[in-house]
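K.L.:
no FASTA, just this:
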């Protein structure tokens, strides 16, 4: 039985022309070899599985080839190429920096660089995963990398360029590898399938290529996995979906059709089928968001070309995109984003997901409201008289939920003062009075209202003799206790505590004593306007005001012990032996 060799190793490129999707790099390297403009150090960086180490090996082999072709490719038959292919070359050394990242490893490498090659023009060192070197190893490598011998060339490869020291980057010629396009990968997989006598459906190869996300090595690993899964050497699309646990895009197309026709029953039944197949709810909602994004892109030919899908799938998206509006797609994506954020923290994730689909299901009725006997279309705007502004019909703002807000009740027209009250005026009783009129004015005033504060309005009422009814201290105390009891029954403990203090009446000013300025600030911000408005209303006197008196207490001579030094000094004064023990034992305290 022959040993099985994975496709990533068996079909690893040995020449620049066989490298997939990196023509901008292979062309530059071949021209550098032909013109003999080779740098002292190369840095290959990019995502995993895109050909960095492969290109480094091809470059090393081609540089030392004894019969380089006119196209800049190695011959593959000379002693240098043969020894490299058999891993017996003494001039090409490959080092894994992930397991040899210490200073000693780099020093051993520098010692080897001193000796010229026994055969060939150059001595080449390939250092893979170079970002794993320690800072000390990088620093030890700096001088040799900057001024190596004329026969030494370093080729560094990494997936994380940002972890490499800038002093190393400045000494290298940097090549950035791109993610391989899925079409190039699908073509490469098709050629491998032909060589292996495997019958592969184009849709299956396209699915593997898209799932690989730009990494050819990942695509080859998934290709081997699915070939092993099949028993008749045939690669089918449905088998790839099952083996890689990918949710078919047809499910998303069907659910979107149910959403546009407001068939919530069909959507929920289809969701149950998806969940019974073992797919996670968060995986579904993420895929559905991607599907809605593709529908939005499919509305324009320019953005449709950006989608990394097959032409057949593009046609399906374009057909469904014509049935959906942009407002519907944006609102649905917003609802899905909220569902994805709250999915993990939900106690019933399944219900959370179903509620998300129900919200999306009723979006069409929100954006296209129809009336009885009407056609559901919005009326065209009509121009008003000369000098008046024309109101344009605009698309509604994307709602968080598809529930329409009820129309607020009409406010009874009363002669009120047009003013803007920037502070929060508390709700009073239903009895009509000037203060409640002010609160009603707050809801009906427009942008032309004057910027007059609530204190100025109440001050104007207090100057009116008709609004200054006499009252006694007993009546004031009764009203004050009633308000405190109301706060207590409403569980407004903070307000109750602020009011649960003795008061004194001097003229029309209520004096209340507090301990500090913080309590004054809290009372003025949270309680003052509400209490003052209700007292004036119930006593029918708008000249009443509240004054807070801060109680001045005598300062204590006792010093507070905050730091460790303060505590030590206090104990040393109280117990002199403590200082003597500190000196004899050579102790010290923390600062």
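P.N.:
Received, thanks. Values in this document were obtained by computation on a predicted structure and should not be read as measured data.
K.L.:
rest of the way, CA atoms for contacts and neighbours
P.N.:
Noted.
K.L.:
Looks to me like residue 538 is in a helix.
P.N.:
Yes. Using DSSP: H, G, I helix; E, B strand; the rest coil, the secondary structure at residue 538 is a helix.
K.L.:
What is the neighbour count of the nearest residue to it once chain neighbours are set aside?
P.N.:
Of all residues beyond its chain neighbours, the one nearest residue 538 is residue 479 (7.5 Å), with distances taken as CA to CA, 6 or more residues apart in numbering. When counting by other CA atoms under 10 Å, one arrives at 17 neighbours for residue 479.
K.L.:
so where does residue 479 fall, helix or strand?
P.N.:
Assigned by DSSP states H and E, residue 479 falls within helix 473-489.
K.L.:
outside of that helix, which residues touch it?
P.N.:
Contacting residues not belonging to helix 473-489 are listed as 493, 495, 496, 499, 500, 505, 531, 535, 538, 539 [CA atoms under 8 Å, 6 or more residues apart in numbering].
K.L.:
Give the buried subset of these as a PyMOL selection command.
P.N.:
Here is the PyMOL command that selects only those of the contacts of helix 473-489 that count as buried (16 or more other CA atoms under 10 Å):
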select buried, resi 495+496+499+505+531+535+539
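K.L.:
Which parts of the stretch 451-591 of the chain are helices?
P.N.:
Counting by DSSP state H, counting those that start in this stretch, the stretch 451-591 of the chain forms helices over residues 454-462, 473-489, 493-499, 517-526, 528-539, 564-574, 576-585, given from the N-terminal end onward.
K.L.:
try this one side by side with the last:
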């Protein structure tokens, strides 16, 4: 029989060949390994575990390693341990998936109560040879409601020789009654740093040369999944005829050259649409997919925005040198407004390219839209231009634009000046003991000041009543006469009187007029003012010019000066608070 390394032996993919067999070789799950190590050391081993995480992070692998740990047996006898450096009596059979006491079930194809009933019946019998009978149920969220309910009693009080290990990618679909009976472990995505080192070690063991940039592309495409990364690495080795190069990985993944993508981004943000279309055609001729190109532009836009907000993001090991250096440079030169607008256009454009019959044409239209949007004026510049006023002067430290937009205006590529920080001398006030501060009372001289006082006191009930349910008849110090709208609760009068006494320190007589209510409430007056303001806004020459410049635009909101809220009552400031320090 041919040996495992014989040329006649079937090839074993990297994801299976380098599948971890103990916790020392499990990648990127240190927190879980530490927790399990403490539990085993203290002999506090739970009878049920649930492992959750995205695809390929090691859920099933962890379950098999746990089955080995439960059933570890050597010359000294059976004893659960995480130290699996030396194979025990049952380890080989468990690793190869043929141990009679370790039962693996795929819940995706065994979803019903009858499948679970077989487990319930079999747990009554002790293990054949191993210390524990271990049930591993993969994709447990696929079980039916009846199957979950049938499992509850056995899962809560299993025999002492039974262990359950569940694995799922959809933890939210697992009933809380099941989760409460299990020790839960969330397996995390493997970070790019750890994944890069892991792939390098595997390539070293295989004796295969590689380029760091190619490895970074694979790590980015693998999205933190060990299995996906190893599958992509397998494919890259085959595609590159035994070596892993950036060129072959780009061709394999349908990626454009990252440096050319950055060139394309700079051309678009600089408004150089002719150069951008030429670059796009060149990348397309080299085999790049139009939809992938738009996605790459969106990814790079996100990267630049992220670096602008979190400069340390430029240190990510999965980034290429061009992305790291030029991304940081662009983050310092582009304003946030231009980046967020570019992201919105590319995000929507990606869907358009996916639906289009001709992806290249759709992608070019997205680029044209982005290039022309890059030099759109800000709202302040637009208003100043339409009203024939000089545009707001740039801040002293702001540099001139580095390019011209397709319409001849300045491009979005301009340096953002740091905001000036003003320092003011603040006089230090002596702290006053809170017990010595007496709360001062407010004074109210008009009905509108009363509404403002209710607003300042955050009394929503009284303010709504004053604005929408009452009409003032007369107002003088200590006495108010109002007319109530139809359907108003009369108890609001007593509430208003009590609030006034609390706020002003004096008794107020609040009377209800016997005359039928006439005129408008404060709220109705406001609504009339808003309607009149909208009508006046549409007649304003500047607004008309803006609406004609941007077809389809409309006036959404008009701010009206509110006399009721601007008339501030004489409310004393709150007493100073004591410093806890």
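P.N.:
Thanks, I have it. Note that the structure is a prediction, hence the values are computed from the model and not measured.
K.L.:
could I get the helices of the stretch 451-591 of structure 1 as CSV with distance to residue 401 of structure 1?
P.N.:
CSV is the format used below for the helices of the stretch 451-591 of structure 1 (distance: least, CA to CA, whole Å):
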stretch, distance to residue 401 of structure 1
helix 454-462, 35
helix 473-489, 35
helix 493-499, 35
helix 517-526, 33
helix 528-539, 34
helix 564-574, 57
helix 576-585, 71
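K.L.:
Of those, give the one that comes closest to residue 107 of structure 1.
P.N.:
Each of the helices of the stretch 451-591 of structure 1 has some distance to residue 107 of structure 1 by CA to CA; the shortest is helix 576-585, at 49.0 Å.
K.L.:
give me the stretch of structure 2 that that closest one matches.
P.N.:
Helix 576-585 of structure 1 lines up with nothing in structure 2 when matched by TM-score structural alignment.
K.L.:
how about the helices in the stretch 51-200 of structure 2?
P.N.:
In chain order, the stretch 51-200 of structure 2 shows helices spanning 59-70, 91-95, 113-122, 145-156, 176-179, 192-206, with DSSP H, counting those that start in this stretch as the criterion.
K.L.:
so which of the helices of the stretch 451-591 of structure 1 comes closest to residue 58 of structure 1?
P.N.:
If we rank the helices of the stretch 451-591 of structure 1 by CA to CA, the stretch that ends up nearest is helix 564-574, at 67.8 Å.
K.L.:
Show me which residues of the closest one are buried.
P.N.:
residue 568.
K.L.:
do stretch 218-234 of structure 1 as well
P.N.:
For stretch 218-234 of structure 1, burial by neighbour count (16+ other CA under 10 Å) applies to 218, 219, 220, 222, 223, 226, 227, 233, 234.
K.L.:
excluding its backbone neighbours, what's nearest residue 313 of structure 2?
P.N.:
Nearest non-adjacent residue to residue 313 of structure 2, counting by CA to CA, 6+ apart: residue 307, 5.3 Å away.
K.L.:
Roughly how far does the aligned partner of the one you found in structure 1 sit from residue 364 of structure 1?
P.N.:
Alignment note (TM-score structural alignment): residue 307 of structure 2 maps to residue 298 of structure 1. In this structure, residue 298 of structure 1 lies at 19 Å from residue 364 of structure 1, with CA to CA, to the nearest Å as the measure.
K.L.:
Between those two, which is the more surrounded one?
P.N.:
residue 298 (24 against 18).
K.L.:
What is the burial count for the nearest residue to residue 498 of structure 1 once chain neighbours are set aside?
P.N.:
Residue nearest to residue 498 of structure 1 in three dimensions, not counting chain neighbours: residue 523, with 6.8 Å by CA to CA, 6+ apart. As a burial measure, residue 523 of structure 1 scores 19 neighbours (other CA under 10 Å).
K.L.:
Would you mind confirming that residue 523 of structure 1 makes contact with residue 494?
P.N.:
No. Using CA atoms under 8 Å, residue 523 of structure 1 is not in contact with residue 494; the gap is 9.6 Å.
K.L.:
Show me what residue 292 of structure 2 aligns to in structure 1.
P.N.:
Counting by TM-score structural alignment, the partner of residue 292 of structure 2 is residue 283.
K.L.:
now swap in residue 339 of structure 2 and tell me
P.N.:
In structure 1, the residue paired with residue 339 of structure 2 is residue 329, using TM-score structural alignment.
K.L.:
what does residue 66 of structure 2 give?
P.N.:
If you follow residue 66 of structure 2 across to structure 1 using TM-score structural alignment, you land on residue 59.
K.L.:
do the same with residue 140 of structure 2
P.N.:
In structure 1, the residue matched to residue 140 of structure 2 (TM-score structural alignment) is residue 130.
K.L.:
what's the closest of the helices of the stretch 451-591 of structure 1 to residue 368 of structure 1?
P.N.:
Minimum separation from residue 368 of structure 1 across the helices of the stretch 451-591 of structure 1 (CA to CA) falls at helix 454-462, 42.6 Å.
K.L.:
Return the angle between stretch directions for the closest one and helix 528-539.
P.N.:
Interaxial angle of helix 454-462 of structure 1 relative to helix 528-539 (axes from the mean of the first three to the mean of the last three CA atoms, to 10 degrees): 20 degrees.
K.L.:
Show me which residues of helix 454-462 of structure 1 are buried.
P.N.:
Within helix 454-462 of structure 1, the residues that qualify as buried are 454, 457, 458, 461, 462, counting by 16+ other CA under 10 Å.
K.L.:
State the pair within those that is farthest apart.
P.N.:
The most widely separated members of the buried residues of helix 454-462 of structure 1 are 454 and 462, with 12.4 Å between them, by CA to CA.
K.L.:
Thanks a lot, see you next time.
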